[in-house]
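**Student:** Have a look at this prediction, sequence included:
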Amino acid sequence: MNFEKIGFDYIIDTLDIVSRLGRRTLKSIEFSKDILKLEKEFENLQSVITLLENNPKIYTTLKRKLSALKDIESIVNRLSNGYILDDVELFEIKIFSMISQEIYEILSENYKFLAPQNLEKVIDILDPDKLRIASFHIYSSYSIELSEVRKVIKETKDETLYETEMQLEDDVRKVISRKLSNYNQVLKSSIKRLGYLDLILAKAHQAQKLNLVKPIFTNKTELKGVFNPKVLKILEDKDKTYQKVDITLHNGVTVITGANMSGKTLTLKTLGLVQNMAQMGFYIPAIEGEIQLVDEICLSIGDTQSLEEGLSSFAAEMLEIDRIVKKIKKGVRPLVLIDELARTTNPQEGRALLKSVITILNNYFIESVITTHYDQVGEDVVKLRVKGIKKTEIEENVNYKNIEDYIDYSLIEVDDDSVPEEALTIGKLLKIDEDIINNAYKYL
């Protein structure tokens, strides 16, 4: 799945992740069919949203602390493998642990599932004088012998004792490393928890900002007021309004018809986005949403031409459809989204190919949405049509810049096989040469 095609790249880019730990956690998210795992994630997400609603300042506080975290996983791995850490590595563990402990103290009482481990004992090992300052060195309090040698050096300036001092410091590093190795699992757990905290805080903040809602998993997909956040932002930047739509899918084929510019392709991409977000543990862009879990998302939007392989757009599209059908015959149950199947071949063969694919998808009860300009595609499909041009609201100053303002993007279920003939209406509104329009009407 190309995230950019469906607008998931925008979802990723607008996540306020501030640490390397959070970014690594984000990369580890997988498309999941485990309903219990997903429900648990949504439960956690709702808890964090509630936390942010009840205490708005806590978001900034936690993010500031998370942004100061360094990824110490490689250092902890060295510790686990028995290496003696140097002063820089010990310093990094100390700073990490102190920041982690601050976050622990904020969350441990009421939000323990979000909190890292209690690292007070780790800090004590690295800060024997309990100064709790952001620095580290081999303190004299680690060793009576080291303390005595340093006193002598200070009093006598005896340089012959420097080597003894260095050896005693090495001995202390060995002791510290051995003690810390007892906490390597605790440290690893805190690293993982802090990465998750950064991510889920970002997801909760994003859900609030983009007005996302928790999906409900059922045996069908029914969305009310669904929208694509990436496109919504683009339109808002142009002072335009985004029309949200309602759609219900079934285990079988839904066909959407409508003129060009009527939002059919955007509907497909948004359906792919919603499914992907739901099964990756994100709230979804809708007013309400029921989602049927699928094995994967198969999206064909007619832009698969491969110059490297010398394939035409039609050949590439057929190979993509072939891959989808072969997966289905092997038992995979995807959400299939196909835009204008066989639109680049002649209408007779194109319609025949479309009906053939519809038959296969229906025979396997695959949740599918196909957009098309073809009519007479079969009876065993749910037929939706984009309402289209608001002819009663057309004004004289319609042009290519504002014509979208006069299109109703809502979907209505229809019983007949007709395809709306709005292309010529759009042509007229765009002030296309009259001969083109008049001749077309005559041939039509």
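**Tutor:** Received the coordinates, thanks.

**Student:** switch to C-alpha atoms for all contacts and neighbour counts from now on
**Tutor:** Noted.

**Student:** tell me the strands in the stretch 101-250 of the chain, going along the chain?
**Tutor:** Per DSSP state E, counting those that start in this stretch, the stretch 101-250 of the chain carries strands over the ranges 216-217, 221-226, 245-249.

**Student:** okay, pairing it with this:
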Amino acid sequence: MKLSELKRLPDLCGFISTIQEVETHSTVGRKLLWESDFMTDAKAIEDEFKTTQYLIEIISQPSHKRDLSALQMQFGDIRDILNTLLKLSANDTLNDIELFEIKHFAFSAKRTFELIQQLTNNTLIDNICFYEDIFDKVIKILDPENSGVSTFYIYGAYSQTLVRLRREEAAYSEDPNLLALTQAKIVEVEQEIRVSLSNRLTIYSQSLIDAINTIAYTDLLFAKAEYAMRLNLCLPKISTDKTEYLGLFNPEIKEKIEEREGKYQCIDITFGDYPTLITGINMGGKTLMLKTLYLSQMLFQYGFFVPAQKAHIMVVDEIMLSFTDEQNQAQGLSSFAAEMRQISQIINEISDHKKHLILIDELARTTNPKEGAAIVSSMLEILQEHNVSSFITTHYDITTSCRRLRVKGLKDDFKQNHLLNIVQSNNHKKIAPMENVKFLLKNIDYQLIDDMSDQTPNEAIRIAEMLGVNQQLISKAKNKLKK
């Protein structure tokens, strides 16, 4: 699926907002970014990574800063004239504006290729001399007076007849009849010149199309390299049997936490062709983990580096999600109905001949625990039968045998006396002070650990108490648990 198609869908995991932060410098580069396809060919992905890594090594050198800045400015001077070039390739006659577009592009593209060659030591673009020769030939056609400027008009150098008629036009300014006759002849001659120029340029149309596509792709590659450096993304290795992340992080959330002078906790996680059940306390980051896995896999398969310190990633044919979808609810579907429709679609798409990554957040969370647990268990069994790389988060107690991970939760060195002070200070407050929330978030360990238990953590009341929830509710809930 092209990025432009994804752009029209709800951005549930922040992938599109992440892509929007990629800074291309040309309109054609931006257009190519949104036309990018989800890649499933490991060789194509690897080639993209090799080139990106090569460009990172180049632009990270301080000595290249000036050349890079010049290239970025030059990218900005490249206009999208693809429609004009397609018209030219169809043997249509171009008008003055379209001829100007081609002349301007030839000048700009030639300078762009020179800067790319200078910055990359002529190692990035194949046949660069061929393109430069094409640009020179196009410029010679559209700049017969060798002015060196990119503006265009029907030059007198194209026709001595035109030169004579223009002199006569100036001389006949006092004679309306002769002036009109001369101007009509000028229009006729100028059109003949346009036809001639278009015919002469037609043989270069495909080369110019290739050139504009090359510039767009080069701009996008530089943008990917800059983006990887800016966010400290890593070069992932392609794996065939498992996906492994060391120091996985969510760029958007990490930035927000660090803006508040907090410390973001990166996560290590490994998985293969089997389902994994994730449990843990409320506010433990389970949903964020799924969204980050989605984000990273998508970046990987659109040819971007990934947010981790180190990564080995399996290529999949499709990523499927089940998250809360406000759009479905707006269409009149209840939360449960929308979710079940998503789950049914996922099951129908599962195939032993395709490799999937399936991410399901809080499956059957809106129904009763008994039936909800049965739905989760059944889904796990289906995923196991088809050896699907998948994750399901839940608060239900699930007895189905499967790989289990649990968010570690409240830190071992958590200060109980501080908790007591918070609870006592909140006894007469209707809402939790913000400092309680900050304190709680600082004292959660988001690390994922193996969990052999079929019981989910029971810390909801404890967390509610920390958040300053009404003490009457807390006391009643505790008493009911004791019964």
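**Tutor:** Arrived safely. Nothing here was measured: the structure is a model prediction, and the numbers come from that model.

**Student:** if we can go back for a sec, can I get the strands of the stretch 101-250 of structure 1 in JSON lines including mean neighbour count?
**Tutor:** Listed next are the strands of the stretch 101-250 of structure 1 as JSON lines, based on neighbours: other CA atoms under 10 Å:
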{"stretch": "strand 216-217", "mean neighbour count": "17"}
{"stretch": "strand 221-226", "mean neighbour count": "19"}
{"stretch": "strand 245-249", "mean neighbour count": "17"}
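
**Student:** Which one, of these, ends up nearest to residue 318 of structure 1?
**Tutor:** Closest to residue 318 of structure 1 of the strands of the stretch 101-250 of structure 1, according to CA to CA: strand 245-249, at 24.2 Å.

**Student:** What is the corresponding segment of structure 2 for the helix or strand just after that closest one?
**Tutor:** Heading C-terminal from strand 245-249 of structure 1, the first helix or strand you meet, by DSSP states H and E, is strand 253-257. Aligned by TM-score structural alignment, strand 253-257 of structure 1 falls on residues 275-279 of structure 2.

**Student:** Same check on stretch 358-370 of structure 1?
**Tutor:** So stretch 358-370 of structure 1 sits over residues 380-392 in structure 2, by TM-score structural alignment.

**Student:** repeat for stretch 29-45 of structure 1
**Tutor:** Going by TM-score structural alignment: stretch 29-45 of structure 1 matches residues 36-52.

**Student:** Distance from the chain centre to the matching stretch, please.
**Tutor:** Here stretch 36-52 of structure 2 is found 14 Å from its chain centre; the criterion is CA atoms, centre = their mean, to the nearest Å.

**Student:** likewise stretch 177-191 of structure 1?
**Tutor:** Using CA atoms, centre = their mean, the mean C-alpha position of stretch 177-191 of structure 1 is found 31 Å from that of the whole chain.

**Student:** Other residues contacting it?
**Tutor:** If you take CA atoms under 8 Å, 6 or more residues apart in numbering as the criterion, stretch 177-191 of structure 1 is touched by 21, 71-73, 76-77, 79-80, 82-85, 100, 116-117, 119, 122, 125.

**Student:** got the end-to-end distance for it?
**Tutor:** One end of stretch 177-191 of structure 1 to the other measures 18 Å (CA to CA, to the nearest Å).

**Student:** Would you check the span in structure 2 matched by that stretch?
**Tutor:** Stretch 177-191 of structure 1 corresponds to residues 198-212 of structure 2 when matched by TM-score structural alignment.

**Student:** List the buried residues of the matching stretch.
**Tutor:** With burial defined by 16 or more other CA atoms under 10 Å, the residues of stretch 198-212 of structure 2 counted as buried are 198, 199, 201, 202, 204, 205, 207, 208, 209, 211, 212.

**Student:** I'd like the residues you listed as CSV, with distance to residue 366 of structure 2 appended.
**Tutor:** Converted to CSV, these look like this (distance: CA to CA, whole Å):
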residue, distance to residue 366 of structure 2
198, 66
199, 68
201, 65
202, 64
204, 62
205, 59
207, 58
208, 57
209, 54
211, 55
212, 52
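
**Student:** which SSE is whatever residue of structure 2 lines up with residue 410 of structure 1 in?
**Tutor:** Mapped onto structure 2 by TM-score structural alignment, residue 410 of structure 1 lines up with residue 447. Here residue 447 of structure 2, judged by DSSP H and E, is contained in strand 444-450.

**Student:** helices or strands up against that strand?
**Tutor:** Under the contact definition 3 or more CA pairs under 8 Å, 6 or more residues apart in numbering; DSSP states H and E, strand 444-450 of structure 2 sits against strand 267-271, strand 403-410.

**Student:** Go again with 10 Å.
**Tutor:** Applying 3 or more CA pairs under 10 Å, 6 or more residues apart in numbering; DSSP states H and E, we find strand 444-450 of structure 2 packed against strand 267-271, strand 275-279, helix 286-301, strand 403-410.

**Student:** Deepest in the core, which of those is it.
**Tutor:** Ranked by mean neighbour count, those are led by strand 275-279 with a mean of 25 (mean count of other CA atoms under 10 Å).

**Student:** if we can go back for a sec, tell me which of the strands of the stretch 101-250 of structure 1 lies nearest to residue 388 of structure 1.
**Tutor:** Taking the strands of the stretch 101-250 of structure 1 one by one with CA to CA, strand 245-249 is closest: 12.9 Å.

**Student:** re earlier: and of the helices and strands packed on strand 444-450 of structure 2, who's closest to residue 477 of structure 2?
**Tutor:** Closest among those, using CA to CA: strand 403-410, at 20.3 Å.

**Student:** Tell me which residue of structure 1 lines up with residue 84 of structure 2.
**Tutor:** So, by TM-score structural alignment, residue 84 of structure 2 is matched to residue 75.

**Student:** sorry, that was for residue 154 of structure 2
**Tutor:** In structure 1, the residue matched to residue 154 of structure 2 (TM-score structural alignment) is residue 138.
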